[in-house]
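Chemist: Generate a structure from the sequence data that follows.
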Amino acid sequence: MPRRALDNPIILPVLGLLLEQPTHPHQMLTELRRRSDAHAAAITRGTLYNTVAALTQAGWLAPLERQRSGNRPERTVYALTDAGREELVRRLDAQIRTPQREFSRFLGAVAYLGALGPDGAVEALTERGRRLRQRTAEDERRLEEALAAGVPRMHVIEAEYALSLARAEIAWVDSVIGELRSGTLPWPTGAMSELEEEDA
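Modeler: Below is the predicted model of the structure:
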């Protein structure tokens, strides 16, 4: 098995989910997508089934039983092995201890913000801020509902972290908009200003 099969970023969420209880891949996919927008966008059925196969081959998961519901095909329920628990703890410890520079599409795009021109940049950032506020308000509501329903805070601590990041991004976006509107953010010269003139 290629080593890269065990480097997939969904491995940690899969191991963590199976720490809670044994389940079959279809339910894993549903639960991971329900818990995280990032997982919903990144995890396909094929990716998850390949990951489960790789984890089983590595000895971190083991088939527990087969279940059938109505006319649906049989589904294999998987459980975390002792080696899987050890790997989960090892990965968690390493990832929590060691900050990584994680590249995002927004980070890549904002590096060329000047190409939009001052008005275009303000318009785009204003729209981003509006959408972030909507999403953050919804995420806050869902978190409050979970806590009110008795979900232990430790089980939703990642939602708190995501909200902190979103609030920080909103504050940054607002500050850049303010600087663009006041003219205190110097506009680039050279290639970007020439591009702006071409678009005018």
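Chemist: okay, CA-based contacts and neighbour counts for the rest of this
Modeler: OK.
Chemist: mind listing what the residue nearest the centre of the chain touches?
Modeler: When CA atoms, centre = their mean is applied to the chain, the residue found nearest the centroid is Ala38 (3.3 Å). Applying CA atoms under 8 Å, 6 or more residues apart in numbering, we find Ala38 in contact with no residue.
Chemist: in terms of contact, does Ile177 touch Gly120 like I think?
Modeler: No: counting by CA atoms under 8 Å, Ile177 does not reach Gly120; the two are 10.9 Å apart.
Chemist: For the two, indicate the residue with more neighbours.
Modeler: Neighbour count, other CA atoms under 10 Å: between Ile177 and Gly120, Ile177 has more, with 22 against 14.
Chemist: helices and strands around the host helix or strand of the more buried one, which ones?
Modeler: Secondary-structure assignment from DSSP states H and E places Ile177 in helix 157-182. In this structure, helix 157-182 packs against helix 117-148, with contacts taken as 3 or more CA pairs under 8 Å, 6 or more residues apart in numbering; DSSP states H and E.
Chemist: neighbours around Arg34, how many?
Modeler: With other CA under 10 Å as criterion, Arg34 counts 11.
Chemist: Please disregard the earlier target; I meant His26.
Modeler: His26 has 14 neighbours, counted by other CA under 10 Å.
Chemist: swap in Thr23?
Modeler: Thr23 has 20 nearby residues by other CA under 10 Å.
Chemist: what about the spatially closest residue to it that is not a sequence neighbour, is that helix, strand or coil?
Modeler: Once flanking residues are discounted, Thr23 sits nearest to Val77: 4.8 Å by CA to CA, 6 or more residues apart in numbering. State at Val77, reduced to three classes by DSSP: H, G, I helix; E, B strand; the rest coil: strand.
Chemist: residue contacts, Val77?
Modeler: Pro22, Thr23, His24, Pro25, Pro63, Leu64, Glu65, Arg66, Gln67.
Chemist: Can you list which of those are found in helices?
Modeler: Pro25 (DSSP state H).
Chemist: And the contacts of Val77, which of them are buried?
Modeler: Buried subset of those (neighbour count, 16 or more other CA atoms under 10 Å): Pro22, Thr23, His24, Pro25.
Chemist: One more, so I can put them side by side:
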Amino acid sequence: MDGVKRRAVSNPLGLAVLAFLLWEPMHPYELGRRLKETDKERNFKYNRGSLYMVVNQLKKAGFIVERETVRDTQRPERTVYELTEEGRAELYDWLRELMARPREEYPHFGAALSFVGVLAPEEAVELLGRRAEALEALAEEARAKVKAATDQGVAWVFLVEEEYRLEVLDAERRFVGRLAESLSDPDYVREWQRIFGSRS
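Modeler: Sure thing, here's the model as predicted:
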């Protein structure tokens, strides 16, 4: 047990819904539009079904309530939700926990690294080279996004997740380079041949 609080709604998408409703009441369709407009889709994976499911979970937990039903001849009837005091408290408590407490995560790359020794050194080095190129492309994309937003006058505080992403990408790229160098070392290649050579 890592001391992380057990939450009534644990899906991170719930955090996004609570945060958007802090600004103003809105219906799920508008929530989805805001997530897309603000490019939060990278941090919160969702589709229409999962968004409505989380909204229902938050409602059941008492964190949001129905404020009104909007009827528009052009569109289906839509329910507008607003944050409750319990929802506001949950948002701040959840956000503070995520900001302050590191959590063990299980990325796919970590899973692959745990068995990298199974691959022939030259193949592992080639694959890492491809990963480094992909990481650089992602970093360039993030830099361009930050620059475009900054040029449009977006305040830096609304870009911190992209800055964080850039730091993580750069750190991973440096790590990948060092690992590829280590896997190319003749001593490692000989050791791999001794252990795995007959099995590959």
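Chemist: which residue in structure 2 lines up with the residue nearest to Thr23 of structure 1?
Modeler: Counting by TM-score structural alignment, Val77 of structure 1 corresponds to Val80 in structure 2.
Chemist: do the same with Arg135 of structure 1
Modeler: Arg135 of structure 1 maps onto Leu138 in structure 2, by TM-score structural alignment.
Chemist: Quick check: nearest residue in space to its match, chain neighbours excluded?
Modeler: The shortest distance from Leu138 of structure 2 to any non-neighbouring residue, by CA to CA, 6+ apart, is to Leu169 (7.7 Å).
Chemist: Might one say that the one you found is in contact with Ala134?
Modeler: No: counting by CA under 8 Å, Leu169 of structure 2 does not reach Ala134; the two are 9.9 Å apart.
Chemist: ok, back up a step: matching the residue nearest to Leu138 of structure 2 against structure 1, which residue comes up?
Modeler: Under the alignment (TM-score structural alignment), Leu169 of structure 2 pairs with Ala166 of structure 1.
Chemist: on that earlier part again, residues of the helix holding Ile177 of structure 1 that come out buried?
Modeler: Buried residues in helix 157-182 of structure 1 (16+ other CA under 10 Å): Ala159, Leu163, Ala166, Arg167, Ile170, Val173, Asp174, Val176, Ile177, Leu180.
Chemist: ok, so of these, who is nearest Arg85 of structure 1?
Modeler: Set against Arg85 of structure 1, the nearest of those by CA to CA is Ala159 (23.1 Å).
Chemist: show me the contacts for the closest residue in space to the closest one that isn't next to it in sequence.
Modeler: Distance criterion CA to CA, 6+ apart; nearest residue to Ala159 of structure 1, sequence neighbours excluded, is Leu143 at 7.0 Å. Residues near Leu143 of structure 1 by CA under 8 Å, 6+ apart: Val156, Ala159, Glu160.
Chemist: ok, the first one - how many residues close by?
Modeler: Translated: Val156 of structure 1. Val156 of structure 1: 14 neighbours (other CA under 10 Å).
Chemist: List the buried residues for stretch 43-53 of structure 2?
Modeler: Tyr46, Leu51, Tyr52.
Chemist: Out of those, which sit inside helices?
Modeler: Per DSSP H, the subset of those in helices is Leu51, Tyr52.
Chemist: re earlier: could the contacts of Val77 of structure 1 go into JSON lines alongside distance to Pro13 of structure 1?
Modeler: Shown next, in JSON lines, are the contacts of Val77 of structure 1 (distance: CA to CA, whole Å):
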{"residue": "Pro22", "distance to Pro13 of structure 1": "14"}
{"residue": "Thr23", "distance to Pro13 of structure 1": "13"}
{"residue": "His24", "distance to Pro13 of structure 1": "14"}
{"residue": "Pro25", "distance to Pro13 of structure 1": "13"}
{"residue": "Pro63", "distance to Pro13 of structure 1": "18"}
{"residue": "Leu64", "distance to Pro13 of structure 1": "19"}
{"residue": "Glu65", "distance to Pro13 of structure 1": "21"}
{"residue": "Arg66", "distance to Pro13 of structure 1": "22"}
{"residue": "Gln67", "distance to Pro13 of structure 1": "23"}
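Chemist: quick check, nearest of the contacts of Val77 of structure 1 to Ala83 of structure 1?
Modeler: Of all those, Ala83 of structure 1 sits closest to Pro63, with 14.1 Å by CA to CA.
Chemist: Aligned to that closest one, what sits in structure 2?
Modeler: So Pro63 of structure 1 corresponds to Glu66, using TM-score structural alignment.
Chemist: how about the nearest residue to that match once chain neighbours are set aside, what does it touch?
Modeler: Excluding the flanking residues, the one nearest Glu66 of structure 2 by CA to CA, 6+ apart is Tyr81, at 4.5 Å. Shown in contact with Tyr81 of structure 2 (CA under 8 Å, 6+ apart): Leu21, Pro25, Met26, His27, Ile64, Val65, Glu66, Arg67, Glu68.
Chemist: distance of Tyr81 of structure 2 from Ala171 of structure 2?
Modeler: Going from Tyr81 of structure 2 to Ala171 of structure 2 by CA to CA, to the nearest Å gives 41 Å.
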